[in-house]
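**Q** I'd like to go over a predicted model; first the sequence, then the structure.
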Amino acid sequence: MDFTRLSHDALAARIAQDIPDGAYVNLGIGLPTRIVNFLPANKDIFLHSENGLLGMGPAPEPGREDPELINAGKQPVTLLPGGCFFHHGDSFAMMRGGHLDICVLGAYQVSERGDLANWSTGQPGAIPAVGGAMDLAIGARRVLVMTEHLTRGGECKIVPHCSYPLTGIACIHRIYSDLAVIDVTPAGLVVRELLGDISEEQLQQVTPVALTFALQEHAYE
């Protein structure tokens, strides 16, 4: 099937548009960490990292990395003026206590009711523990997914039911894939925006879940 997908950076920039001014946000390990480099300069957005940072800035310039200043994925980061450090336990209390407005997580699978599987494929040598993803999935007020729509083998990551170990149940509010922006609603999956040059018919053909199309301009609900 012939269509163009959004690049990872273009998808990160698209998500960054929807993060509102004043939000406290956690960007999960993997693809979501790219979002920090596209946050609008005219918005005050407070980035949290589960290893004990609040007020995290973009990646440092090459050669100016501080090995003691990293995010949860062990990537070098910067700290904005007013940023702070705190104990790992306090960081998890923020996550579990509902103090984060938004969390953006990667995904292996998302079910049509918003279940998330993002920590293990169940294969030998897989990551041995869920880490903080489970706490973020149930603790953040709004949980978003950033993912490629299809695996390298061409299988859709949006499925009727997750076959991989779950991170959270009915926890996802919106899916940003490299093909579409999709809301998880009580009535099912609603496509708000097509990305790249895919058509409604093509998107439905590659997605094994019924989709409703209610396209709109870049709107954050």
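**A** Perfect, I can see it now. None of these values were measured; they are calculated from a predicted model.
**Q** all contacts plus neighbour counts: C-alpha atoms, from now on.
**A** OK.
**Q** quick one, helices of this protein?
**A** 8-17, 88-96, 133-139, 200-206 (DSSP state H).
**Q** most tightly packed of the ones you listed?
**A** Using mean count of other C-alpha atoms under 10 Å, the stretch among these with the greatest mean number of neighbours is helix 133-139 (a mean of 23).
**Q** other residues contacting that helix?
**A** 28, 92, 95-100, 103, 105, 118-119, 143, 167-168, 171-172 (C-alpha atoms under 8 Å, 6 or more residues apart in numbering).
**Q** one more: stretch 158-165?
**A** 108-113, 115-117, 119-122, 149, 207-209.
**Q** just the buried residues out of these, in ChimeraX syntax.
**A** The ChimeraX command for the buried members of the contacts of stretch 158-165 (criterion: 16 or more other C-alpha atoms under 10 Å) is given here:
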select :108,109,110,111,112,113,115,116,117,119,120,121,149,207,209
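**Q** among the helices of the chain, which is nearest Gly63?
**A** Among those, the nearest to Gly63 by C-alpha to C-alpha is helix 8-17 (22.2 Å).
**Q** another one to put next to it:
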Amino acid sequence: MTRISREEVAQRIAADIPDGAYVNLGIGAPTLVANYLPDDIEIFLHTENGLLGMGAAPALGRIDPDLINAGKQPVTALPGAAYFHHADSFGMMRGGHLDICVLGAFQISQHGDLANWSTGAPDAIPAVGGAMDLASGAKEVFVMTDLLAKSGESKLVTACTYPLTGVGCVSRIYTDHAVFDVTPDGFRVRDLFGDNTVEVLEKLTGLHLQYSGLE
């Protein structure tokens, strides 16, 4: 059973972002997408701490300690980039100005509900940040995550059991095994990686998956 790396998942997401899109990359693995965006199109990356026009991660030795994303990782700024107040940044997020946001997840339900800020465990540290604002404000929500949690349980579920970030907000899920679309009839397999099959994915997730051929 083949799994692809997070870097390869990031490349797959980058290939699906259209020219001219305004995009927010969530904290953690989604920030990798910035390193794989095509050079021949223009995509505007937004970070919620107040930057529009974010570039890829800087090379070693060229890090500006004052230039970071919302996850406190060093980033670059492209020519024409704009800096603004945190409140203005959240206004962009909440006002429907972002075409796509890419977020991590603990669970995604077959209805497109997202849980990504807390497992609800007594010792869990809540870290919602701007995820709720992004989930409700972006025109499309892409999720980047492993298909299985460290415990071996599927992150794709019939209904979320963790505290929700957003209801019916997720449109597509990119995992290390396959890409899934959220449809009115549940999850639809959009793309398979390596030797994975729909039957294998159904066994891993315990779900009936829609499938009508790869795109």
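**A** Thanks, I have the structure now. Given the structure is predicted, the values throughout are model-derived calculations rather than measurements.
**Q** out of the helices of the first structure, which comes closest to Pro81 of the first structure?
**A** helix 88-96 (19.1 Å).
**Q** by contact count, what packs against that closest one?
**A** Counting contacts by 3 or more C-alpha pairs under 8 Å, 6 or more residues apart in numbering; DSSP states H and E, helix 88-96 of the first structure packs against helix 133-139.
**Q** state the distance from Ile158 of the first structure to Val145 of the first structure.
**A** 11 Å (C-alpha to C-alpha, to the nearest Å).
**Q** likewise Leu80 of the first structure?
**A** In terms of C-alpha to C-alpha, Leu80 of the first structure sits 25 Å off from Val145 of the first structure.
**Q** the two - which one has more neighbours?
**A** Taking other C-alpha atoms under 10 Å, Leu80 of the first structure and Val145 do not tie; Val145 has more neighbours (27 against 14).
**Q** return the residue of the second structure aligned against the more buried one.
**A** Taking TM-score structural alignment, the alignment pairs Val145 of the first structure with Val143 from the second structure.
**Q** quick one, what contacts the residue located most distally from the centre of the second structure?
**A** Largest separation from the mean C-alpha position in the second structure: Gly61, at 28.5 Å (C-alpha atoms, centre = their mean). By C-alpha under 8 Å, 6+ apart, Gly61 of the second structure lies in contact with nothing.
**Q** to which residue of the first structure is it aligned?
**A** So, by TM-score structural alignment, Gly61 of the second structure is matched to Gly63.
**Q** ok, that match to Gly73 of the first structure distance?
**A** Gly63 of the first structure is 19 Å from Gly73 of the first structure, by C-alpha to C-alpha.
**Q** please apply the same query to Ala137 of the first structure.
**A** 17 Å.
**Q** what does Pro62 of the first structure give?
**A** If you go by C-alpha to C-alpha, the gap between Pro62 of the first structure and Gly73 of the first structure works out to 18 Å.
**Q** same question for Ser120 of the first structure.
**A** 16 Å.
**Q** between its first and last residues, how far does stretch 72-91 of the second structure reach?
**A** Using C-alpha to C-alpha, the two ends of stretch 72-91 of the second structure sit 21 Å apart.
**Q** brain fart, stretch 146-158 of the second structure
**A** Start-to-end, stretch 146-158 of the second structure (C-alpha to C-alpha) is 17 Å.
**Q** that stretch: how far from the chain's middle?
**A** 16 Å (C-alpha atoms, centre = their mean, to the nearest Å).
**Q** buried set for that stretch?
**A** 146-148, 154-158.
**Q** next one: stretch 171-187 of the first structure
**A** Those would be 171-184, for stretch 171-187 of the first structure by 16+ other C-alpha under 10 Å.
**Q** contacting residues around it?
**A** By C-alpha under 8 Å, 6+ apart, the surrounding residues in contact with stretch 171-187 of the first structure are 5-8, 11, 15, 112-116, 137-138, 142-149, 189-196, 198, 203.
**Q** re the thing from before, hang on, the match of Val145 of the first structure packs against Ala105?
**A** Yes: if you go by C-alpha atoms under 8 Å, Val143 of the second structure and Ala105 touch, sitting 6.7 Å apart.
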